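Participant: no FASTA, just this:
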């Protein structure tokens, strides 16, 4: 089995090592050390990670993430590179591929596209196909706050109706699966996606908060 999630993880770690701890990312308020700390907590500290979904624990999560981010940066990146601990189901290759592919793809682009003179990577068709499948599974969640209907057209993959119209008509999003994933996860400003539809509908979509939050 080709482990795309593992490949994205390792490329992200290479970028984190190359750039150092204080470079910007597309994650608001986070530099590279903050992102590395987030990933370590996500896989290795479920007692803290639940703060992302339980508001009363959010303060504890943020305090620990900041403390961890101020520690040894090289060691932090090394922990991300090692992957999830053996007790975590995400350490299993199939679970890793299912739960971490989009996570590490998006965060790799969060780092790359926050730097000057970036260009989209030329991704293998197999990886584009995996991203398309993942996007179809999550699209209803990602676009739930959009007032428009959403039709996704993935280059080389076909089309997918992600959301029925609400207050507005439908907007068609065209692009490679990779770029559509970035748009769906709220990276609108850097996602190279074409939007087709009524101008008011497109404006409403552009203003909508997309992604998990």
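Facilitator: Received the coordinates, thanks. Bear in mind the structure is a predicted one, so any value in this text is a computation, not a measurement. Numbering: from 1, shown residues only.

Participant: CA atoms for contacts and neighbours, from now on please.
Facilitator: Noted.

Participant: just the buried residues of stretch 107-125, please?
Facilitator: Neighbour counts over stretch 107-125 (16 or more other C-alpha atoms under 10 Å) mark 107, 108, 109, 110, 111, 112, 113, 114 as buried.

Participant: how about residues contacting it?
Facilitator: With C-alpha atoms under 8 Å, 6 or more residues apart in numbering as the test, stretch 107-125 has contacts from 8, 9, 11, 12, 15, 16, 24, 25, 26, 27, 32, 190.

Participant: okay, one more to line up with it:
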């Protein structure tokens, strides 16, 4: 069902809030895995996307002259508080929203899991994600084209095999490893490549870090 993703999304937002509550001010300025964005910037991005609506997204894109990176930057500036605590409070206030831009609902879960790692990994934090959340995100990315932020073209050239879950996707040289690492790798996070094995890893290495 279309709406069954929201409990998973809300759980990830709540888990991230719990982790962020323990950070000191300096940690908020740590570079995230998204190039050019600090942890603070990326949390502001999470606030902005949680507030997004279909109409609001269209209007924001028009204001950004249909430049997606510009639209993201404007959203970060709008959602970022004067202090980390203010931004964190804003995230608390939107954590249970069920609005979204004009995109499949599973994109909300992909963003929560992948951006959760974009924040946690540079800080040395770990999370045991629900298997359902990771596998659902991985399947979505694998069937979605690169033009919509997915990795269908990459997955078509390799076979992904999770070592901690019952999942195999694609056809080609094998890439094996934890499902979370597979998700991050096909989403352009090179930091996860060291956790993967197999002759298909070089294909995934061609993906660049991204938002």
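Facilitator: That came through fine. Everything numeric here is computed off the predicted structure, so don't read it as measured data.

Participant: among the contacts of stretch 107-125 of structure 1, which pair sits farthest apart?
Facilitator: The most widely separated members of the contacts of stretch 107-125 of structure 1 are 9 and 190, with 20.5 Å between them, by C-alpha to C-alpha.

Participant: neighbour count winner among the two?
Facilitator: For residue 9 of structure 1 against residue 190, the residue with the higher neighbour count under other C-alpha atoms under 10 Å is residue 9, and the figures read 22 against 16.

Participant: OK, contacts around the nearest residue to the more buried one once chain neighbours are set aside?
Facilitator: Computed as C-alpha to C-alpha, 6 or more residues apart in numbering, the closest residue to residue 9 of structure 1 that is not its neighbour in sequence is residue 104, at 5.5 Å. Listed by C-alpha under 8 Å, 6+ apart, the contact set of residue 104 of structure 1 reads 5, 8, 9, 12.

Participant: and stretch 77-97 of structure 1, how far apart are its ends?
Facilitator: The first and final residues of stretch 77-97 of structure 1 sit 20 Å from each other (C-alpha to C-alpha, to the nearest Å).

Participant: quick check on the contacts of stretch 107-125 of structure 1: which are buried?
Facilitator: Neighbour counting over the contacts of stretch 107-125 of structure 1 (16+ other C-alpha under 10 Å) leaves 8, 9, 11, 12, 15, 16, 24, 25, 26, 32, 190 as the buried ones.

Participant: closest one of the residues you listed to residue 68 of structure 1?
Facilitator: Taking C-alpha to C-alpha as the measure, residue 32 is the one of those closest to residue 68 of structure 1, at 12.4 Å.

Participant: counterpart of the closest one over in structure 2?
Facilitator: Taking TM-score structural alignment, the alignment pairs residue 32 of structure 1 with residue 39 from structure 2.
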